[in-house]
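# The sequence and its predicted three-dimensional model are supplied below.
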Amino acid sequence: MQKKALKVNPKDNVIVALVDLIAGETIIVDQHEYKIVKNTQAKHKFVTEDLSEGDKIYMYGIIVGKAVTQIAKGELITTENVKHQSAKVEKKTATTAWSAPNVDKWKNKTFSGYHREDGQVGTENVWLFFPLVFCENRNIEILKDIFEKELLVEKTSKHQLLLRSLINNSTEDEVDNLNEESSKVFKNIEVKFITHQGGCGGIRQDAEALGRLLAGYVKNPNVAGATVLSLGCQNLQVQIFKDALAKISPDNKKPIIVYEQQKSGTVDEMLNGIIKDSYEAIKKANEIKRQPAPLSKLVLGLECGGSDGFSGISANPVLGQLSDIMAAIGGSTLLSEFPELCGVEQELVNRCVHEKDAERFLQLMKDFEASVVAAGSGFDMNPSPGNIKDGLITDAMKSAGAAKKGGSSPIQDVLDYTEYIQKPGLNLLCTPGNDVECTTALVSSGSNIVLFTTGLGTPTGNPVVPVIKIASNTALVEKMPDIIDFNTGGIISGDKTINEVADELLEHIIKIASGEIKTKAQILNQNDFIPWKRGVSL
């Protein structure tokens, strides 16, 4: 029988409703009775005791808010009676002990990936086209159209078939019979295309950051090589990009084809050269084949978006358990979204192996929040209307649940935006909470798989790396099966444990990393790419 409510931590003075609760009913949680004061929807919280104005709200064992009015025992907390508050953190105060999970069943497991000369292993084999400046977006789009039409003959989409049937006054089945089946010219290589709005017109620091971001994409193990387009006069000069790549990959062996329009004559002449050179390079990259690799070669990016009141007790803890497994077998994870770590800083700094990393994390958080305040906002504005509607009413509450993706293992390194992962184990990566900006950054820092938890549903994908959508609840899977890859809702219903679901998820990851199955984002051709613009336009 499913529990009606859950107290996450013994220190908490709020309880999560696992099902809709009716005003007046009495429920029992941990042998204590609570009479529900108001109708409380699943995912929302009620208090365990009478609270006065100014009293602190605790969840996950930490401060996540404060009462701004009196709240009666059993009463629902809302944005009207609770506001954001988090504990102040100045420095590392302790060293957190860690007990690694038993990973005997995973030690000799492998996935089938693409081995690179620098020792990394890709879960995909991608030839990437991208511009250094937005002025070249049109040429990228022309190349995209040319290469996709010739290298991949795709079955026409059902939506296009619908329109075709209406135009021809025929049935969809009749039109479908005339449609060609998919056939790829090259079996071992994907050709992907990136466009963006950066590279010039803003502060030089943003152009340099974009250069580092794109260099990270070339360095990413899923990329076999790249075709790079430059106009010539932009802030992000070719040499800046090359210097950024040389810094993170000094012995780069991947083929990089660079064309600069202002040195190439007409567009036709440039495109002819690009097509010939790129085709030969793509043909050679197609010769690379999958081979077995240990799971320690996986670099998992950890992210959440469209979170709900269940994310922090189902999907995110599953990623936390998975992160701990990866740390124990020598693999790597990247925990991102710094605005969603507000309120849990003390736990995280205490988990940092090195004092300098603890100090750096706090400084990055302080600088990030200062820039947000300077723009007239604050981290407390992070929860979206959808978050709030589904039970995440303060940033600290959202953060406490989001941080569960990082498990409990020691933090080996702290990285700023565009820095590339260097150490196995859990790493912190400074990114915004914005879904696509975060995913874009995780890939640039070396993730070869991104794990994306969601309670409300989001279609985010990436052109280079598989993005696995992990639902916090079964209702979402049933409502949006076209974008969700994996369900952790069995934890909420009480049918499965976090450890059981984490093991199932890792088996699923291995299949995706080996190319046995595609993610829903890949099937939908969801190739999102948005750099984090930290400065202003000039």
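Thanks, I have it. Treat the numbers as computed from the prediction; the structure is a model and nothing was measured. Residues are numbered from 1 along each chain as shown.

# Every contact and neighbour count from this point should use C-alpha atoms.
Noted.

# ranges for the helices of the stretch 151-300 of the chain?
Assigned by DSSP state H, counting those that start in this stretch, the helices in the stretch 151-300 of the chain fall at 158-168, 172-176, 204-219, 238-248, 267-285.

# Who are the packing partners of the shortest one?
Taking 3 or more C-alpha pairs under 8 Å, 6 or more residues apart in numbering; DSSP states H and E as contact, the helices and strands that helix 172-176 lies on are helix 158-168.

# The fourth one too?
For helix 238-248, the elements it packs on are helix 204-219, judged by 3+ C-alpha pairs under 8 Å, 6+ apart.

# Which residue, other than its chain neighbours, is closest to residue 6?
Among residues not flanking residue 6 along the chain, residue 16 sits closest, at 5.2 Å (C-alpha to C-alpha, 6 or more residues apart in numbering).

# Repeat that for residue 260.
In this structure, residue 260 finds its nearest non-sequential neighbour in residue 230, 4.5 Å apart by C-alpha to C-alpha, 6+ apart.

# ok, how many other residues are close to that neighbour?
24 (other C-alpha atoms under 10 Å).

# thinking again about what came up before, okay, the helices of the stretch 151-300 of the chain, which one's buried deepest?
Among the helices of the stretch 151-300 of the chain, helix 204-219 has the highest mean neighbour count (mean count of other C-alpha atoms under 10 Å), at a mean of 24.

# okay, the angle between it and helix 238-248?
For helix 204-219 against helix 238-248, the angle by axes from the mean of the first three to the mean of the last three C-alpha atoms, to 10 degrees is 60 degrees.

# Give me the contacts around helix 204-219.
With contact meaning C-alpha atoms under 8 Å, 6 or more residues apart in numbering, helix 204-219 is reached by 128, 132, 198-200, 223-226, 235-236, 240-242, 244-245, 248-249, 418-420, 441, 443-446, 464, 531, 533-535.

# Put this next to the first one:
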Amino acid sequence: MLTEIKNTKVLKVHPADNVIVALTDLPAGTSVEYEGETYVLPETVPQKHKFATASLQPGDQVFMYGVLVGKASQPISKGGLVSTRNLKHAASDYFGKMKEYQWVAPDVSKWVNRTFMGFHRSDGQVGTANYWLFIPTVFCENRNLEFIKDALNKELGYGKTEKYKNYTRQLVEMFRNGTPPDAMLTTDLQLNEEHFNTNRLFPNIDGIKFLTHQGGCGGTRQDSAILSSLLTAYIDHPNVAGATVMSLGCQHLQLDDFQREIYKRNPKFNKPLLMFEQQKSQSEESLVTEAIKQTFVQLIEANKLVRQPAPISKLVLGVKCGGSDGFSGISANPAVGYAADLLVAVGGSVLLAEFPELCGVEQELADRCVNNEVADKFVRLMKSYAAQAESVGSGFDANPSPGNIRDGLITDAIKSAGAAKKGGTSPIVDVLDYTQPVNKPGLSLVCTPGNDVEATTGKAGSGATLILFTTGLGTPTGNPVCPVIKVSTNTTLARRMKDIIDIDTGDIITGEATIESKGEEILEYCIRAASGEVIPKSVQLGQDDFIPWKRGVSL
């Protein structure tokens, strides 16, 4: 693992690499001295992009992070910019576990006795928050949930800011007063804050969350079964106090099957669970009012639970990246990976997902698996996922977005090799299919898409109680039940989008911090967030993104 950047202009990440990363813009004609070699750049190499350490011919392999990330499609001169015009995605083949893996765990003497203030559940799980859920078994109930949401949130003190309503109100008043459109555009309107969550009626309930979705009927029975597994996983989540379930009655996802799914997942389940079926009610009004009344009574009981100390080994940390850039695999991801290693070393759990963004490092991950059974499951899921994508003409090589490419991630293998750094270096103890619960301490892989919201939705479904989300370009993604902590790869982003960024790792790029020091800072923040001492920006913004994966092709 790279621990320190000594040259603040360029960086060769791994000794086996034949590309060098520009840490700042390097104009054409720049002479770069690095590790005894001189490179004269024939063209500008933008910050976060790479140049070749030697002349390459079409078909020559390109390595970064020590793995194959592409093949030259055009001649590339020594010092030449590596881009989509001269490099195509390529990745090494992979098999099952090929060799034994020895892990040197970090020193965790300062962490072994650390605790956080969490919500203890009767089955032994410990939450970092305490939420009540409203869940529709079918999209037909989304409208009723909207009524209930509008009725409960503001009255109970969970309403978010109405600054945009106030802003719009000013425009309405200007229009009514005859203000011309041009004057509206040039008037400096006031963006007044008006919060409602400062005086919660139930101080030990962190929020009421509404998991509206578009499933439950009309699709395949497999879709409904997967949705059922996901929704029951959220009800069973350590951060959830109880749930109100709204059903129409005739949908694929029946209440009896849904309830059986909950107890199949957790035979010890004993949270309050309210279920309502509209086709058995007297009217929509009676359905909604009864759901509100019964939920209110249960909230009174759920509010009696208070935070108590728990060892940090009870934390389940999901790691995710989105809006990634050419610095992601150099600063934020390895720093998060070091925090993950620290947590694993004290007996905690870490979840690394996004299978399309593990392309090119599969063999490395298979070799880190604790046994052949775990490695074989990973290989089977990866190959099945890849084949499904290729069958519709969209392999993993199509994964990088225009924003990724513009900021230096020009092949999926480059993106993936950097993305995998979030998982640290510890052995892989388990591989979980979508919605399977984590039940072993250590690092587990979770099969999800790379799509930001689908991945965070799936990670929470497997039991993540906090998610560390790295970003180089900026993304507001959050989750209804699992606090999402945003970690920026560069200081420019952290300053520009300070309303969504919690932690800045840009000082690794400038050489002012190391991966280890930043990893410790990240874990310290996680402990404070898990205790309710700090509220991550995504939670403050009410970023409750929830998209179930139908197991179709999603990158």
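That came through fine. Here the structure is a predicted model, which is why all the values come from computation and not from measurement.

# circling back to that earlier point, tell me how far the residue nearest to residue 260 of structure 1 lies from residue 279 of structure 1.
To residue 279 of structure 1, residue 230 of structure 1 is 19 Å away according to C-alpha to C-alpha, to the nearest Å.

# where exactly do the strands run in the stretch 1-150 of structure 1?
With strands called from DSSP state E, counting those that start in this stretch, the stretch 1-150 of structure 1 shows them at 5-6, 14-17, 26-29, 32-35, 45-47, 56-59, 62-67, 82-83, 110-115, 121-122, 126-131.

# tell me the most buried of those?
Per-stretch averages of neighbours, counted by mean count of other C-alpha under 10 Å, single out strand 121-122 among the strands of the stretch 1-150 of structure 1, with a mean of 30.

# Provide the aligned range in structure 2 for that one.
Mapped onto structure 2 using TM-score structural alignment, strand 121-122 of structure 1 spans residues 126-127.

# For the matching stretch, give me the average deviation versus structure 1.
With the two structures superposed, stretch 126-127 of structure 2 lies on average 0.6 Å from its match in structure 1, counting by mean C-alpha distance after the TM-score superposition for structure 1.

# In contact with the residue mapped onto residue 244 of structure 1 from structure 2, which residues?
Aligned by TM-score structural alignment, residue 244 of structure 1 pairs with residue 261 of structure 2. By C-alpha under 8 Å, 6+ apart, the contact set of residue 261 of structure 2 is 228, 229, 232.

# In structure 1, which of those residues still touch?
For the contacts of residue 261 of structure 2, the contacts that are reproduced in structure 1, applying both residues aligned by TM-score structural alignment, their matches' C-alpha atoms under 8 Å, are 228, 229, 232.

# Can you tell me what the second one aligns to in structure 1?
Residue 229 of structure 2 maps onto residue 212 in structure 1, with residues paired by TM-score structural alignment.

# Please report the distance of that match from residue 429 of structure 1.
Plainly put, residue 212 of structure 1 is 15 Å away from residue 429 of structure 1 if you go by C-alpha to C-alpha.

# got it, and residue 47 of structure 1?
Relative to residue 429 of structure 1, residue 47 of structure 1 is positioned 34 Å away (C-alpha to C-alpha).

# ditto for residue 267 of structure 1
Note on residue 267 of structure 1: its distance to residue 429 of structure 1, by C-alpha to C-alpha, is 39 Å.

# do residue 455 of structure 1 as well
In terms of C-alpha to C-alpha, residue 455 of structure 1 sits 23 Å off from residue 429 of structure 1.

# If we ignore the residues flanking it in sequence, what's nearest residue 395 of structure 2?
residue 389 (5.0 Å).

# same thing with residue 500 of structure 2?
residue 537 (5.2 Å).

# Aligned to residue 403 of structure 2, what sits in structure 1?
Aligned by TM-score structural alignment, residue 403 of structure 2 pairs with residue 386 of structure 1.

# Helix, strand, or coil at that match?
Recorded secondary structure, residue 386 of structure 1: helix (DSSP: H, G, I helix; E, B strand; the rest coil).
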